[in-house]
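Student: I'll drop the sequence and a predicted model, then ask my questions.
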Amino acid sequence: MQPTAIASNPQPHIPHRIVIVGGGAGGLELATKLGNSLGRSGRAEVTLVDRDQTHLWKPLLHEVAAGSMDIHQHQLDYLAQARWHRFTFALGALSGLDRERREAIVAPVRDDEGAEVLPERRLAYDTLVIAIGSQSNDFGTPGVREHAFTIDQARDANVFHRRLVNACFRANFAADGSVLHIAIVGAGATGVELAAELHNTTRTLAAYGLKNFDPTKQIRITLIEAGPRILPGLPEYVAEETLKVLQSLGIEVLVNEKVVGITEEAVKTATGREVPGRFTVWTAGIRCADVLATLGLETDRINRLVVKPSLETTRDANIFAIGDCAAAPWTEGKTVPPRAQAAHQQSSHLVKTIKRRLAGKASQPYHYRDFGSLISLGHYDTIGQLMGFAGGGRMRVEGYLAKLFYVALYRQHIWALHGFWRMALDTLARLIKRQTEPKVKLH
């Protein structure tokens, strides 16, 4: 492996400047760990850039959309995290790079009325880490942007939930037995988990005074997948058991149905089928922000930054990429899958890498470890397959044990951000508080 060229400041006494763009699972954990070590010791200035002011763990977004989680109780303020962990937060979206001057360009920030809050800014870096995640891929399908919801961001998930609750209230007031059709396009983990959560939360919502609304008759959920089975890319066992649960709940699952258009009231497929969908949620595929294709760095067909095994971008040794926006090599020509566990591992690896760079040492390769897959079907079941046991074996898990492992993934993220004891106290506090709160968000 070729030694990494390490950027240095014109003035050696200035701390190493680390800029991290994207405050998702990987980016925020990286900023926190580097702030606690290099920032606290004065060896580096760590800056986190994000277009939002708060962080929410992305795998929770389907729960926010369904109403089984209150967004305001789980959001984390970037400014507060920066103060606690010795890094700086800059609000704004990445709009470009000046690689010659080693500057990240941050777009202006505007309020809801279009007034400029912050102007365009340039942040100097010695090491730049891009971790802006991914978004759903509409593949240019007509009507998606006009008539479908996405849940790529916390605000998107919250908007969907509010509108669905309002529709249930209207149906209850009308007392005419009208049916609310919910169509979910894409049967990956997000689509499947959203379908199950919606089945549960709409029934719970009706119990809070909606006497004229019967979700068993007035809610119809259809899950649409272009491929031959749900949960493509996950083990066959997980897909089969998940399908059984969904069908037992009365959720209609359609496979081999490629969506070719969406209208205000229906989803059209290539076979000529029209699936009713007054509320359509698009969760199919992923792609990364178009800005990544304008940076002069190597990208793939969905705008991911192509990186070396060390997570360095192929055209600039001072720029790294982690998480969903990184096309990191794995095995058999595959890239590391876009999962929270990968972002967590990559952030931990990059902490070591950056410290090696400061010591004048070459970067080491990152090796992804697949610990398995878990699918949460909310109140009904959790199904998964864990890997990494003795001899490289696999273990199938379901029910309460699988749920514990699933919850542990989020707790691990909280641990990385706040430390063990604050994580433990937070877990206990939430368990107590749940006893005095509605089981579903009512607004």
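Tutor: In hand now; what should we look at? Numbers count the residues shown, from 1 in each chain.
Student: okay, CA-based contacts and neighbour counts for the rest of this
Tutor: OK.
Student: which residue is nearest the middle of this structure?
Tutor: residue 58 (3.0 Å; Cα atoms, centre = their mean).
Student: just confirm that residue contacts residue 64, I think it does.
Tutor: No. Counting by Cα atoms under 8 Å, residue 58 does not reach residue 64; the two are 10.1 Å apart.
Student: quick one: residue 162 from residue 241, how far?
Tutor: Distance of residue 162 to residue 241, computed by Cα to Cα, to the nearest Å: 31 Å.
Student: same question for residue 22.
Tutor: According to Cα to Cα, residue 22 stands 35 Å off from residue 241.
Student: who's more crowded, these two?
Tutor: residue 22 (26 against 15; other Cα atoms under 10 Å).
Student: neighbours of residue 361, just the number please.
Tutor: Applying other Cα under 10 Å, we find 15 other residues in the vicinity of residue 361.
Student: now do the one 4 residues further on
Tutor: One way to gauge burial is a neighbour count; for residue 365, by other Cα under 10 Å, it gives 14.
Student: check contacts around it.
Tutor: 309, 310, 311 (Cα atoms under 8 Å, 6 or more residues apart in numbering).
Student: against residue 310, how distant is it?
Tutor: Relative to residue 310, and taking Cα to Cα, residue 365 is found at 4 Å.
Student: cool, residue 250 as well?
Tutor: Residue 250 is 47 Å from residue 310, by Cα to Cα.
Student: ok, now residue 27?
Tutor: 16 Å.
Student: likewise for residue 349?
Tutor: 9 Å.
Student: and the helices in the stretch 201-350 of the chain?
Tutor: 215-218, 236-248, 340-358 (DSSP state H, counting those that start in this stretch).
Student: residue 45 is nearest to which of the ones you listed?
Tutor: helix 340-358 (12.4 Å; Cα to Cα).
Student: now do that closest one: everything it contacts.
Tutor: Outside helix 340-358, the residues that reach it (Cα under 8 Å, 6+ apart) are 4, 6, 16, 25-27, 29-30, 33-34, 59, 322-324, 336, 362-364, 366, 368-369, 413.
Student: contacting residues around whichever helix or strand comes after it?
Tutor: Per DSSP states H and E, helix 340-358 leads on to strand 372-376 as the next helix or strand towards the C-terminus. Residues from elsewhere that reach strand 372-376 (Cα under 8 Å, 6+ apart): 189, 193, 234, 238, 242, 382-388, 402-403, 406.
Student: next, the one to line up against it:
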Amino acid sequence: MHSKIVIVGGGAGGLELACKLGRKLGPGQVMLVDSRLYHIWKPSLHEVAAGTLDIHQEGLSYQMLAHDNGFTYVYGALTALDAPGKQLTVAAIATAEHEEVLPERRIGYESLVLAIGSTSNYFGVPGAEEHTISLNATEDAERFRLTLLKLLTKAALKKGAPDAGQDGVDIVIIGGGATGVELAAELREASGVYAAYGFGQLEPMKDVRITLLEGAPRILAPLPERVSAAALKLLQERAIKVVTGTRVTAIGAAQVTAGEGGQPDQLYPADIVVWAAGIKAPALLSTLGLPTAKGGQLEVDGTLAVKGHGNIYALGDCALCLGADGKAVPPRAQAAHQQADYLAQTFLRQARGKPPQSAPYVYKDYGSLVSFGQTSSVGSLMGSLKGLSWFVDGFVARLMYVSLHLMHHQAVLGTVRTGVLALARFLIKRSTPLVKLH
């Protein structure tokens, strides 16, 4: 197989780039490689984990997207790269019974874009990898949801039994960034819905105990203090225990150990633990023979080209891109979206025989929004003047948050289909449970 432009990774940035190029250049010139069959917008994984979003309704088939947007899709994981030979290797695909469906394949390219995202960074905490769930992909979110359903069922059956001890479910979320905060809020909202759908014995506020642990002095530390304070207030109103300035030192099968320097360790009971305390580059990147930074990301220049490799580019979480201030571009969906737009122009100019873009990629921070369930959000919006921002919350902020998801859909589906899809999901929610129960 061969394609003029090969994009590895169908996350927000990689998929948007494939769609924009495919619509202009066609399947003979644009190829997307991904290890999964369907796409989920990663910022919505906390909703999948809580059960308020059904991946079987939300997921977008890469094969469908390839057909509709004019690119070629290859199913499989990148395993090796021959940069001098301009060739990459994609792993074989097999069933659960080890029956090979697709063989190992080699793909030639003229230009390569790596957009394989990130994975969890456990910082060497004992037991973290073995005893926690990280929301890196849809299968992680589904594993959390099914585990939670099992725990709720057991807790409901034990409720009121003489030997039950402390009834209910203990959920510990490690990391007070956007993922941890959004998951905590979504779980609190979902717990009430679960109680209404067959778990009536449980009192959500009392029996579904949610604890959020954060090492920094406040949650949502990168965001303005007013946003952090508003988020803390909303979590506390939802009976979510928030502990800041604490460091997790060990995680076991049934508890989390954490504490401050010089203070006795605290033990937090945990039936299920979510790790949302940090990310790092996938280990695969260090095996490709490309320059990587201390954190494992690929080092790129101002045009998003991997240093020393003019025909290989990287975007999103897997790329270390430095801004004009010397700081790394943050690993956010809006950064991947902007980088996809920049690279789309790079490749379209090449295809039309025009000179390269004269201006380097510059990250523009438009602010951040954090979801607090299906009816409320909180965040800050950045103005066109440096340092100017507006605090937003409540229903208006929620509408803005939802619009971000719709903007991503519009980029890969088009305006009309995004509108139809949004209407269809609105109607489906009126005829199905508010949470996924199976």
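Tutor: Everything's here; your move. Remember, it's a predicted structure, so these values are computed and weren't measured experimentally.
Student: give the aligned equivalent of residue 322 of structure 2 in structure 1.
Tutor: Superposed on structure 1 with TM-score structural alignment, residue 322 of structure 2 falls opposite residue 329.
Student: now do residue 83 of structure 2
Tutor: Match for residue 83 of structure 2 (TM-score structural alignment): residue 99.
Student: could you pull out the strands for the stretch 301-438 of structure 2?
Tutor: Under the criterion DSSP state E, counting those that start in this stretch, the stretch 301-438 of structure 2 contains strands at 312-314, 319-320, 367-371, 377-382, 389-393.
Student: pull the residues that contact stretch 426-436 of structure 2.
Tutor: Outside stretch 426-436 of structure 2, the residues that touch it by Cα under 8 Å, 6+ apart are 50, 51, 52, 53, 54, 190, 193, 194.
Student: assign a three-state SS to the third one, would you?
Tutor: It refers to residue 52 of structure 2. coil (DSSP: H, G, I helix; E, B strand; the rest coil).
Student: what do we get in structure 1 for it?
Tutor: Match for residue 52 of structure 2 (TM-score structural alignment): residue 68.
Student: excluding chain neighbours, give the residue nearest to that match in space.
Tutor: residue 440 (4.9 Å; Cα to Cα, 6 or more residues apart in numbering).
Student: count the neighbours of the one you found for me.
Tutor: 20.
Student: check residue 237 of structure 2 too.
Tutor: 10.
Student: returning to that earlier point: most tightly surrounded among the strands of the stretch 301-438 of structure 2?
Tutor: strand 319-320 (a mean of 28; mean count of other Cα atoms under 10 Å).
Student: have a look at how far, on average, it is from structure 1.
Tutor: For strand 319-320 of structure 2, the mean deviation from structure 1 after alignment is 0.9 Å (mean Cα distance after the TM-score superposition for structure 1).
Student: report all helices and strands that that strand contacts.
Tutor: With contacts defined as 3 or more Cα pairs under 8 Å, 6 or more residues apart in numbering; DSSP states H and E, the packing partners of strand 319-320 of structure 2 are strand 298-299.
Student: give the aligned range of the strand ranked longest in structure 2 in structure 1.
Tutor: Longest strand in structure 2 by number of residues (criterion: DSSP state E): strand 105-114. Under the alignment (TM-score structural alignment), strand 105-114 of structure 2 falls on residues 121-130 in structure 1.
Student: which outside residues touch the matching stretch?
Tutor: Under Cα under 8 Å, 6+ apart, the answer for stretch 121-130 of structure 1 is 7-9, 16-22, 27, 101-108, 318-322, 325.
Student: just the buried members of these?
Tutor: With burial judged by 16 or more other Cα atoms under 10 Å, the buried subset of these is 7, 16-22, 27, 102-108, 318-322, 325.
Student: filter these down to just the ones in strands.
Tutor: With strands taken from DSSP E, the overlap with those comprises 16-21, 103-106, 318-321.
Student: okay, those in TSV with distance to residue 225 of structure 1 next?
Tutor: TSV is the format used below for these (distance: Cα to Cα, whole Å):
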residue	distance to residue 225 of structure 1
16	47
17	45
18	41
19	39
20	35
21	33
103	42
104	39
105	39
106	37
318	40
319	36
320	34
321	30
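Student: just those now: which is nearest residue 211 of structure 1?
Tutor: For those, the nearest to residue 211 of structure 1 is residue 21 (48.3 Å; Cα to Cα).
Student: I figured the closest one hits residue 94, correct?
Tutor: Yes. At 7.2 Å, residue 21 of structure 1 counts as touching residue 94 under the criterion of Cα under 8 Å.
Student: now for the two: what residues contact both?
Tutor: Taking Cα under 8 Å, 6+ apart as the criterion, residue 21 of structure 1 and residue 94 both touch residue 49.
Student: what's the offset of stretch 152-161 of structure 1 from the middle of its chain?
Tutor: In terms of Cα atoms, centre = their mean, to the nearest Å, the gap separating the centre of stretch 152-161 of structure 1 from the centre of its chain is 12 Å.
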